[in-house]
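> kindly return the folded structure for what I paste below:
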Amino acid sequence: MDFETARFNMIEQQIRPWNVLNQQVLDLLGAIKRERFVPSELQKLAFTDCDLPIRINGQDTGEFMLSPKMEARMLQDLELKPLDKVLEIGTGTGYMATLMAQQAAHVTTIEINPEIANLARANLKKEGVTRIKVIDGCGFALAPTLGQFDAIVLSGASPAMPKTLLDALKPGGRLLVIVGTAPVMQLVLARKSPDGQAISKPLLETLAKPLQNAPQPSAFVF
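As a prediction, the model looks like this:
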């Protein structure tokens, strides 16, 4: 398979039409080899417009990589800066963390499945990626113990806006999360104002698998 042609077509036919026009983001998508972060038997599907299953030793884990256009859109909307400290909830194969590490000072990424966490560590070591720390555990529980971050991103959906992650943002920080339950989900960008208030802005409608232990909406009581 001609991976370079497939990568070019992915960028031009999927990602640009999704209003991902930041040249640094597009350059990163061309430079970081996505196919090296997917199971070998799925490499030919690495550039398709769909979520890809994460497999270990040929077995599905029940988790997924987000589609290339969603990862690209998230990377653009985070507006990462060279001194930023980033937190990712849901490491997956390590591909998104690798993209973010090229733009930020450091990425901390938390994965609840130990086997997937080890897969990500192996991928990062194989690719010589630095400035990334992979932590085993539940990101929603651990985030408050890790200090504050300039940017936080979730690799899956959360039925409700996660308050613990908003609290883990520095003033001026950004939280990017897919909020809602199927069939109504939105990619939402929340910014923390200097006085600590979170201002949320819906960006687009989409669908994604909810992350384990993600917060649920408050139930109405009549």
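> please make it C-alpha for all contacts and neighbour counts, starting now.
Will do.
> and the single longest helix found in the chain, what does it pack against?
In the chain, taking DSSP state H as the definition, the longest helix is helix 114-127. On a contact count with 3 or more CA pairs under 8 Å, 6 or more residues apart in numbering; DSSP states H and E, helix 114-127 meets strand 52-56, strand 132-136.
> how about this one, so we can line them up?
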Amino acid sequence: MDLNQARFNMIEQQIRPWEVLDPQVLDLLSVVRREDFAPLAHKALAFVDMEIPLGTAANQVMLAPRVQARLLQELALKNTDKVLEIGTGSGFMAALIASQAASVLSLEIDADLATRAQANLQKAGMHNATVRAADGTQGAPADGPFDAILLSGSVAQVPTALLQQLKVGGRLVAIVGDEPMMRATVVTRSSDSSFTTAEPWDVNAPRLSGFTEPSRFSF
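Predicted coordinates for the structure are as follows:
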């Protein structure tokens, strides 16, 4: 398998047609080695347009390349940004963020995944990325505030606790809603007490562990 050709095809056939046009994001995807973050048993799938299993639970996956690329584009990171990620998975998204931002703290509820992700990041030379085995539902208030927060998975609704950890001008990117129709959601903190929300595209993703579901009952 020609890995460089497979990487090129992933970018040109999956990612660019999905409206990922930021040249910095596209260049980064050609440099950060996605295959090094895929489990050994699934390394051949690293460049395929699919979610790659990472553990025994159905929601433990590496998101599809085009989804990760477009989430990164929505974050619109600067090299001075301090970033929080919820749901580390394999560590690939944290590696992409670390390549663009000043630092990233990534929270992973599964301790085994957290250990593997930190090892992947160290091997890749990402010294400004830290993985912490923790429940990410409340974020990391002691480490904030953050310029950007990414939820690497879906939630039923944007958690207020995470929004409060954004700096003014900061943005949170998440996949919000229920199947069959979820939406990428970008929430920007415009002042201490106000937020603006955009929902630029549709996508489905597995649920992040630990986040509560709203009641389905109505009276």
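> and the longest strand along structure 1, how far from structure 2 on average?
Assignment by DSSP state E gives strand 169-181 as the longest strand of structure 1. Once fitted to structure 2, strand 169-181 of structure 1 is off its aligned match by 0.5 Å on average (mean CA distance after the TM-score superposition for structure 1).
> please enumerate residues in contact with that strand?
74, 77-78, 148-161, 165-166, 185-196, 206-208 (CA atoms under 8 Å, 6 or more residues apart in numbering).
> for the aligned partner of Leu80 of structure 1 in structure 2, helix, strand, or coil?
Alignment note (TM-score structural alignment): Leu80 of structure 1 maps to Leu77 of structure 2. Taking DSSP: H, G, I helix; E, B strand; the rest coil as the rule, one finds Leu77 of structure 2 in the coil state.
> how about the contacts made by Leu66 of structure 1?
Neighbours of Leu66 of structure 1 in contact, by CA under 8 Å, 6+ apart: 50-52, 155-156, 208.
> from these, keep the buried residues only.
Burial by neighbour count, judged by 16 or more other CA atoms under 10 Å, picks out 51-52, 155-156, 208 from the contacts of Leu66 of structure 1.
> for Leu99 of structure 1, state which of those is nearest.
Closest approach between those and Leu99 of structure 1, by CA to CA: Ser155, at 13.0 Å.
> can you tell me the closest non-neighbouring residue to the closest one?
Spatial nearest neighbour of Ser155 of structure 1, chain neighbours left out: Gly90 (5.3 Å); criterion: CA to CA, 6 or more residues apart in numbering.
> could you find the counterpart of that neighbour in structure 2?
Match for Gly90 of structure 1 (TM-score structural alignment): Gly87.
> and its match, how far from Ser154 of structure 2?
Distance of Gly87 of structure 2 to Ser154 of structure 2, given as CA to CA, to the nearest Å: 10 Å.
> trace Ser209 of structure 2 over to structure 1, please.
Using TM-score structural alignment, Ser209 of structure 2 pairs with Gln212 in structure 1.
> check the gap between its match and Ser155 of structure 1 for me.
In this view, Gln212 of structure 1 and Ser155 of structure 1 are 11 Å apart by CA to CA.
> next, the spatially most central residue of structure 2: secondary structure please.
Computing the C-alpha centroid of structure 2 and ranking residues by CA atoms, centre = their mean puts Ser152 first, at 3.4 Å. State at Ser152 of structure 2, reduced to three classes by three-state DSSP: strand.
> which residues in structure 1 form helices?
3-9, 23-31, 68-78, 95-101, 114-127, 139-142, 163-167.
> which one of those is the most hemmed in?
helix 95-101 (a mean of 24; mean count of other CA atoms under 10 Å).
> and that one, how far from structure 2 on average?
Mean deviation for helix 95-101 of structure 1: 0.5 Å (mean CA distance after the TM-score superposition for structure 1).
> and Thr115 of structure 2, what does it touch?
Here Thr115 of structure 2 is in contact with 131, 133 (CA under 8 Å, 6+ apart).
> residues in contact with the counterpart of Gln68 of structure 2 in structure 1?
In structure 1, the residue paired with Gln68 of structure 2 according to TM-score structural alignment is Glu71. Going by CA under 8 Å, 6+ apart, Glu71 of structure 1 touches Met96.
> picking that back up, and the match of Ser209 of structure 2, how many residues sit next to it?
15 (other CA atoms under 10 Å).
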